[in-house]
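Engineer: Next comes the sequence, and after it the predicted model I'd like to discuss.
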Amino acid sequence: MMWTVAPERFDSPGATLLRRDYYTEVASRYWDRPATAEEIEDGLTDDGAELLTPPTGQFLVGRHGKSAAGCAGLLVVDADAGVVELTRVFVRREFRGTGGGGALLTAAEERARALGMAQIRLDTRSDLVEARGLYAKHGYREVPAFHRRQYAEHWFAKEL
């Protein structure tokens, strides 16, 4: 089976479930225990996902066959400087190792170029070792911190 990645509204049924799964995993890993329903709801409430729509961004859903299996978001940080931020990159556990992470990154980079962006950047945490490896494998380089948000411990960028 192959991956396809396409823009989709952040609040579509498939995207909503992916966003919930994303928060469940990152919160559980951060706290080193299963995340509570309240923690997941807190993560989803006012998380800025509405900005992942044109012209301020884009939400992408990756499908493996017909299954919504992964997602990624783009947020335009500085349109004049051509900087976009990659966020919410996630592949459901049962689809890992099938090329979904690379497919999502490729699609996000293509969409960023189509928006006229020259650089894509992101932040991640130390415990998300697989994510850091994925970014490095796809040409992202670790850069100095470009913000001081909670949960950000590593910053990456890639020229488009």
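Structural biologist: Cool, the structure landed.

Engineer: CA only for contacts and neighbour counts going forward, please
Structural biologist: Will do.

Engineer: List the buried residues for the helix or strand hosting Val77?
Structural biologist: Using DSSP states H and E, Val77 sits in strand 67-78. Buried residues in strand 67-78, counted by 16 or more other C-alpha atoms under 10 Å: 68-77.

Engineer: And the contacts of it?
Structural biologist: Identification of contacts with strand 67-78 by C-alpha atoms under 8 Å, 6 or more residues apart in numbering yields 14-15, 18-19, 51-52, 56-63, 83-92, 95, 100-101, 104-105, 108, 112.

Engineer: of these, buried ones?
Structural biologist: Buried subset of the contacts of strand 67-78 (neighbour count, 16+ other C-alpha under 10 Å): 14-15, 18-19, 51-52, 56-63, 83-91, 95, 100-101, 104-105, 108, 112.

Engineer: In helices, which of those residues fall?
Structural biologist: 14-15, 18-19, 100-101, 104-105, 108, 112 (DSSP state H).

Engineer: Mind putting those residues into a markdown table with distance to Ala136?
Structural biologist: Shown next, in a markdown table, are these (distance: C-alpha to C-alpha, whole Å):
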| residue | distance to Ala136 |
| --- | --- |
| Gly14 | 28 |
| Ala15 | 26 |
| Leu18 | 24 |
| Arg19 | 24 |
| Gly100 | 15 |
| Gly101 | 12 |
| Leu104 | 14 |
| Leu105 | 11 |
| Ala108 | 16 |
| Ala112 | 18 |
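
Engineer: Closest one of these to Trp155?
Structural biologist: Leu105 (15.8 Å; C-alpha to C-alpha).

Engineer: okay, pairing it with this:
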Amino acid sequence: MSELKIVVARYTDPDAQLLIRATLRDLGERYNSSGDETPVDPTEFDPPHGAFLVGYFGADPVSCAGWRSHGDNGLVAELKRMYTAPQARRKGLARRMLAAVEDSAREHGRRRLILETGSKQPESIAMYQACGYAAIDNFGFYKEYPGVRSFGRDLH
């Protein structure tokens, strides 16, 4: 396998959409649902208010994640659609993608990154905690749902 290359893409890019659909399928299987009902406007991921990243091994899109502005002060970003394809897991790609999202958010003036995940994603929770994310009050679309877990980390 070649080296992972991470590029900025539009949320509507075909490779991004391929990975987003896979993300939603994965979440749907875990939670016996449609995946994620959180309202998402693709333009929320357009700079300078957000960004969407796709990771490639050669020509194959294998990982994605994005951030969008959260709140009114322009200092907080929300992580969305973090995903690594099954064939590319356990290679450190999620950590590399998370670091790239953090760098992008930081470059656009964000000082904090927050995210929602859930109890049926224990590998995600473990990775976020290992990367310095701490539990925060639940927020967003799923804040009242059982099993929701919210995390945040300051971007220094």
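Structural biologist: Arrived safely. Here the structure is a predicted model, which means the values were calculated and not measured.

Engineer: sorry, back to before: tell me the one among the ones in helices among the buried ones among the contacts of strand 67-78 of the first structure nearest to Gly133 of the first structure.
Structural biologist: Within those, the smallest distance to Gly133 of the first structure is 10.7 Å, found for Gly101 (C-alpha to C-alpha).

Engineer: Can you tell me what Thr43 of the second structure aligns to in the first structure?
Structural biologist: Aligning on TM-score structural alignment places Thr43 of the second structure opposite Glu50 in the first structure.

Engineer: And the strands in the second structure?
Structural biologist: Counting by DSSP state E, the second structure has strands at residues 4-9, 50-57, 60-70, 76-84, 112-118, 134-135, 148-154.

Engineer: Quick one: map Val148 of the second structure onto the first structure.
Structural biologist: Match for Val148 of the second structure (TM-score structural alignment): Glu153.

Engineer: what's near enough to touch that match?
Structural biologist: 123-126.

Engineer: what's the farthest-apart pair in those residues?
Structural biologist: The most distant members of those, if one measures by C-alpha to C-alpha, are Asp123 and Ser126, lying 10.1 Å apart.

Engineer: what's the neighbour count on His154 of the first structure?
Structural biologist: By the criterion of other C-alpha atoms under 10 Å, His154 of the first structure has 17 neighbours.

Engineer: My guess is it contacts Arg125. True?
Structural biologist: Yes: in this structure, His154 of the first structure is within contact of Arg125 by C-alpha atoms under 8 Å, at 6.0 Å.

Engineer: aligned partner of Asn138 of the second structure in the first structure?
Structural biologist: Aligned counterpart of Asn138 of the second structure in the first structure: Ala145 (TM-score structural alignment).

Engineer: Who are the contact partners of the closest residue to that match other than its chain neighbours?
Structural biologist: In this structure, Ala145 of the first structure finds its nearest non-sequential neighbour in Trp155, 5.7 Å apart by C-alpha to C-alpha, 6 or more residues apart in numbering. Going by C-alpha under 8 Å, 6+ apart, Trp155 of the first structure touches 121-124, 142-146.

Engineer: Any idea how many residues pack against the nearest residue to Asp46 of the second structure once chain neighbours are set aside?
Structural biologist: Of all residues not flanking Asp46 of the second structure in the chain, Arg10 sits nearest, at 7.0 Å (C-alpha to C-alpha, 6+ apart). Per other C-alpha under 10 Å, the neighbour tally for Arg10 of the second structure reads 20.

Engineer: ok, now how distant is Arg10 of the second structure from Gly74 of the second structure?
Structural biologist: Arg10 of the second structure sits at a distance of 21 Å from Gly74 of the second structure (criterion: C-alpha to C-alpha, to the nearest Å).

Engineer: what do we get in the second structure for Arg96 of the first structure?
Structural biologist: The alignment partner of Arg96 of the first structure in the second structure, by TM-score structural alignment, is Arg89.

Engineer: Could you check how many residues crowd around that match?
Structural biologist: Neighbour count for Arg89 of the second structure, taken as other C-alpha under 10 Å: 13.

Engineer: again with Asp137 of the second structure
Structural biologist: 9.

Engineer: Now for the residue nearest to Asp46 of the second structure: which residues touch it?
Structural biologist: For Arg10 of the second structure, counting by C-alpha under 8 Å, 6+ apart, the contacting residues are 16, 42, 45-46, 51-52.
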